[in-house]
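K.L.:
How does the following fold in three dimensions:
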Amino acid sequence: MSTFSKKRKRAESVSNAGVSLQLSSHEIPESGAAVPVLVSTPGVDLPSSTSFKVYGKKRKNGGVEPGKTMVAGETPTVEFFSSFESETNTPGSRYVVALHDRSTKTLRLFTPTSDGAAVPTPVHFLKHTVKSLKSLPSSLPSVLPYFEARNTLGETFGTKKAKAQIKQRERQKVDVDAVKGVVSHIVDAIDKGAEGLTTKEEAQEVANSTRLVPPFSDTATDPADVYPLHNIIPEVEWKALGPSISPVIALGTGSRAKERQAIFPFKHSSWVNDHIARIVQTEGRGGIEGKHGKKNLRILYYISALFLFRNIMQRGGIQGLEKEAIAEKLEGLPGVVLDGLLSRFTETTRASTKHVLTTAMLTKLHTYMFALCLRVDNYAADSTVIAKDLSLGVAQTNQLFRSLGCKLSALSDRERARLGLPDSAKDTKRAVLNAPVVFPKPKAGKRK
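P.N.:
Alright, predicted model coming up:
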């Protein structure tokens, strides 16, 4: 009971003291008045006489930035300091710092905001530095003796391979002190040697010029302008093809498919024959009497000539064929068109006049043909049918389309409606050319 009475009397004495409560924002007063903060000194006992100061980063418009305060103090032998609040990543305490002023009998609660809200106060974790040790050099061990000892062990007890590696590293090591006086000369020599190197833009131009594709525009925003028609079929050859399709137009729109196919150089291409039938069945501008339909008939005639030319040259093999033999098998093809095919897609040796369809020329012929197929198919070609006509694998055909900048993808409902394709074609991937054209990046070689 006596203990209870003592505690009760003490509580009464505190309550009779009449302490008033006052809220204050957590700011550093310009007058330098004391500001209470929470600090932690892990593993160190601070002398009670140690004095501290609170420092803060000032704003441009005055005052102190919130979360930008630190605490620092010192004794005759040790310095104590903390990091800025925002750099400590501490969540703060669950208490509000208070300062009791005995002279005025007031208790001031300090909070980090100016509205007086009781929010957690951050804790400053103090680090310490012994003053007498600051001038001593770092005692961290150097890495160099470790490598020297390791090399010594390797040379003494290592295998032949390990010893060879150590010697190679020693030969490749650069003596920094030895080259200090010639560094400027080395830099000048590097700059001079780099003058002849190609820039990124020049390298891209060289890469574009060596592509086995028709001349193209990499800035075109319309697929029709990526591979201009007369970059594939020169204008003089284009005009010469006009009389070749006149018999096709003369047959009209009747059901005379075999007679039409007989007019074309190559009669066994499903892709070409299907597109001829489509033009005949279409009315208006895209039909056989329309300007667009007649234009596509010329392109189909040239594609058919490429089919036959390819077959003839492949039968000739690496020995090649004379121009007269090729012209005999391409009977009916205008002479200027034949000359263009020979100049673009064949090679001849110095000692011979025979024309050879090399591997590079065959790739070039395929890409020219596919660029024309894309134009007829509104830049969304079915590579499967073309691969079958050419007796090529679908993967190889798709790779040739990719070299033209195409992407293999299934068409949306809107795109199929634009091309007049049935719903059954929704799962068929097509080679789609977009603009501006983007060519595939070369694959990196395997790491050795």
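
K.L.:
For the rest of this, base every contact and every neighbour count on C-alpha atoms.
P.N.:
OK.

K.L.:
Let me know how buried Lys388 is, in neighbour terms.
P.N.:
15 (other C-alpha atoms under 10 Å).

K.L.:
Could you check how far the residue lying closest to Gly284 once chain neighbours are set aside is from Pro215?
P.N.:
Counting by C-alpha to C-alpha, 6 or more residues apart in numbering, Gly284 lies nearest to Gly290, which is 5.8 Å off, once chain neighbours are set aside. Relative to Pro215, Gly290 is positioned 28 Å away (C-alpha to C-alpha, to the nearest Å).

K.L.:
structure for this one too, so we can compare:
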Amino acid sequence: MGKRKHSESSGKSSGSSKQKYVKINLAEPQADVETPYLAMFPGTQPPNTTVFNALKRQGTHSSKRAAHRLVTTETDKVVYKGANYGEEEARNLHSKYIVGVYSKKDNSLTVTPAPVIRMTRTVKALSNENISTKTASNAFGAARAALGLAFGTSKAQQDLRNEERNKVEGEELESMMDIMHNEISKATKNTPTQASLRKEMAKDLPIPPHDINAESPEKVYDMEAIVSEEELNATPIKDLLKENTLEAIQTLLPYNTSDFVNNRLLSILKSSGKKDRKKLRTLVYISYLMAYLCRVRSDDLNKRSKLEVILKGAPSLLIDKMTERYTISNVRTPLMADKILCYMFVLCLAVADYTLLIPGISKDLSIKPSKTTTLLRNLGCKIEPCNAEDLKNADTKLSASAKKAVLVVPLTFPEIRKFARK
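P.N.:
Got it, this is the predicted structure:
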């Protein structure tokens, strides 16, 4: 009983084994049946319905020469040709290829070798164009070269030899044209568009988070990312509210030489009625940023006690947030310095009705107006000439050619230059 079960089991295993493995057969060559070929088409390919002709040598030849084939076809505009021998033979192939036909009925695969043929393309319209001109040009060139080699100076003879050595035949270049086009297409396929480049550049620019679709200047930049409500509330203004003279105000500020900050603080403190405390805190915070940029040296960034002295006892929260926002491991890189300026300029725009006089703020920070203009452009500001009213109300005396930056919506950023400036 046990023996019979074993044989039944063996029979099932044998049957499943037959189903599991595919039998592979090598196709026998037949004189009247052409072997399949694998064709490589550099560049464009003919339509799928195109019929190809495989031409072989006539007569009796050795087995190697008997396997030579010239494969051709043509469309209305192009002639395709390839061969598996001679100069047109595909070279530098590191693999051999086979093709197979699978029979589901017999669970077998019949395979046969498939030679590779590299097809070349010839445009009919160009094949006979300017043949006579080319022949005449070649004859003239040969005569000129012979004359130069016979009677020319040593330098002229050397130039002629170099010219002959470096000459590239048009036919050779034409045969490679499809490959060149194909490689260029591959190389440029993933080339980023101007829109994607602008998007990537915007990520790298040291500007605050913004809404490109904002409907008013007030909604363009996220003020909470520049200075949080908690930081503003921690900015001290209690002693400042008791003063109403410029000299007294300057003694309380960490950066007391800014006409932009000083004049606006004085204007608010001397005004009657309720004082705009948020604007006061913002102006004082701008003064902290100016001191942090202009008076705190790179060596002082990791010295907490020195920072507190330079910033006139600024609350710990403000110092911590500035260190977190504007340094990388307590190091101020050039990008971080620009970030301080950009964030500061947004605050200055907010307290100045989104119009900033470029010469005035540049003088306050001792930076070039050209740098100020560039950063304000990157913030989406439009640069315009100052009018008479601007010059009259300016914090400092400005020339008639002074310019101002105005934040306008819809927000636009400078276009990416297509060519680098020489």
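
K.L.:
Post the TM-score for the overlay when you can.
P.N.:
Laid over one another, the chains give 0.55 as their TM-score (TM-score structural alignment, normalised by the length of structure 2), with 285 aligned residues with a C-alpha RMSD of 4.1 Å.

K.L.:
coming back round to it: Gly290 and Pro215 of structure 1: who's more crowded?
P.N.:
Between Gly290 of structure 1 and Pro215, counted using other C-alpha under 10 Å, the more crowded position is Pro215 (17 against 14).

K.L.:
Make sure that one is indeed in a helix.
P.N.:
No. Pro215 of structure 1 sits outside any helix when classified using DSSP: H, G, I helix; E, B strand; the rest coil, being coil.

K.L.:
Could you list which residues are in contact with the corresponding residue of structure 2 for it?
P.N.:
Superposed on structure 2 with TM-score structural alignment, Pro215 of structure 1 falls opposite Pro209. Applying C-alpha atoms under 8 Å, 6 or more residues apart in numbering to Pro209 of structure 2 gives the contacts Tyr221, Asp222, Ala225.

K.L.:
can you count the residues close to Lys339 of structure 2?
P.N.:
20.

K.L.:
got the buried residues for the top helix by length along structure 1?
P.N.:
As assigned by DSSP state H, the longest helix anywhere in structure 1 is helix 291-316. Buried residues in helix 291-316 of structure 1, defined by neighbour count with 16 or more other C-alpha atoms under 10 Å: 293-310, 312-314, 316.

K.L.:
need the strands for the stretch 251-400 of structure 1, in chain order.
P.N.:
380-381 (DSSP state E, counting those that start in this stretch).

K.L.:
That one: helices as residue ranges?
P.N.:
257-263, 270-281, 291-316, 323-329, 335-345, 359-376, 383-390, 394-403 (DSSP state H, counting those that start in this stretch).

K.L.:
Now distance to Arg150 of structure 1 too, for the ones you listed, in CSV please.
P.N.:
Listed next are the helices of the stretch 251-400 of structure 1 as CSV, based on distance: least, C-alpha to C-alpha, whole Å:
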stretch, distance to Arg150 of structure 1
helix 257-263, 81
helix 270-281, 71
helix 291-316, 65
helix 323-329, 73
helix 335-345, 63
helix 359-376, 55
helix 383-390, 62
helix 394-403, 52
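
K.L.:
between those, which one is nearest to Gln204 of structure 1?
P.N.:
helix 394-403 (15.3 Å; C-alpha to C-alpha).

K.L.:
Can you check which part of structure 2 the closest one sits on?
P.N.:
The aligned range for helix 394-403 of structure 1 is 369-378, by TM-score structural alignment.

K.L.:
post-alignment, the matching stretch versus structure 1, mean distance?
P.N.:
Superposing on structure 1 places stretch 369-378 of structure 2 at an average distance of 2.6 Å from its equivalents, by mean C-alpha distance after the TM-score superposition for structure 1.

K.L.:
I'd guess Gln22 of structure 1 is in a strand, am I close?
P.N.:
Yes. According to three-state DSSP, Gln22 of structure 1 belongs to a strand.

K.L.:
Now do it against Pro66 of structure 1, distance only.
P.N.:
From Gln22 of structure 1 to Pro66 of structure 1 the distance is 21 Å (C-alpha to C-alpha).

K.L.:
Name the residue in these two with the higher neighbour count.
P.N.:
The neighbour comparison of Gln22 of structure 1 against Pro66 (other C-alpha under 10 Å) goes to Pro66, with 16 against 13.

K.L.:
Am I right that the more buried one is in a strand?
P.N.:
Yes. Assessed with three-state DSSP, Pro66 of structure 1 lies in a strand.

K.L.:
Now do the same for it: its match in structure 2.
P.N.:
Aligned partner of Pro66 of structure 1 by TM-score structural alignment: none.

K.L.:
Counterpart of Ile299 of structure 1 over in structure 2?
P.N.:
Match for Ile299 of structure 1 (TM-score structural alignment): Thr282.

K.L.:
same thing with Lys364 of structure 1?
P.N.:
In structure 2, Lys364 of structure 1 lands on Lys339 (TM-score structural alignment).

K.L.:
pretty sure its match is touching Asp204, no?
P.N.:
No. Counting by C-alpha atoms under 8 Å, Asp204 is not a contact partner of Lys339 of structure 2; they are 10.6 Å apart.

K.L.:
burial count for Ser258 of structure 2?
P.N.:
Around Ser258 of structure 2 there are 20 residues (other C-alpha under 10 Å).

K.L.:
what do you get for the one 5 residues further on?
P.N.:
A count of nearby residues for Asn263 of structure 2, using other C-alpha under 10 Å, gives 16.

K.L.:
Same check on the one 4 residues further on?
P.N.:
For Ser267 of structure 2, the number of neighbouring residues by other C-alpha under 10 Å comes to 13.

K.L.:
Pull up the gap between it and Ile249 of structure 2, please.
P.N.:
In terms of C-alpha to C-alpha, Ser267 of structure 2 sits 11 Å off from Ile249 of structure 2.

K.L.:
for Gln158 of structure 2, same thing?
P.N.:
83 Å.

K.L.:
These two: who's more crowded?
P.N.:
Ile249 (20 against 14).

K.L.:
so how far is Lys306 of structure 2 from the more buried one?
P.N.:
Applying C-alpha to C-alpha to Ile249 of structure 2 and Lys306 of structure 2 gives a distance of 22 Å.
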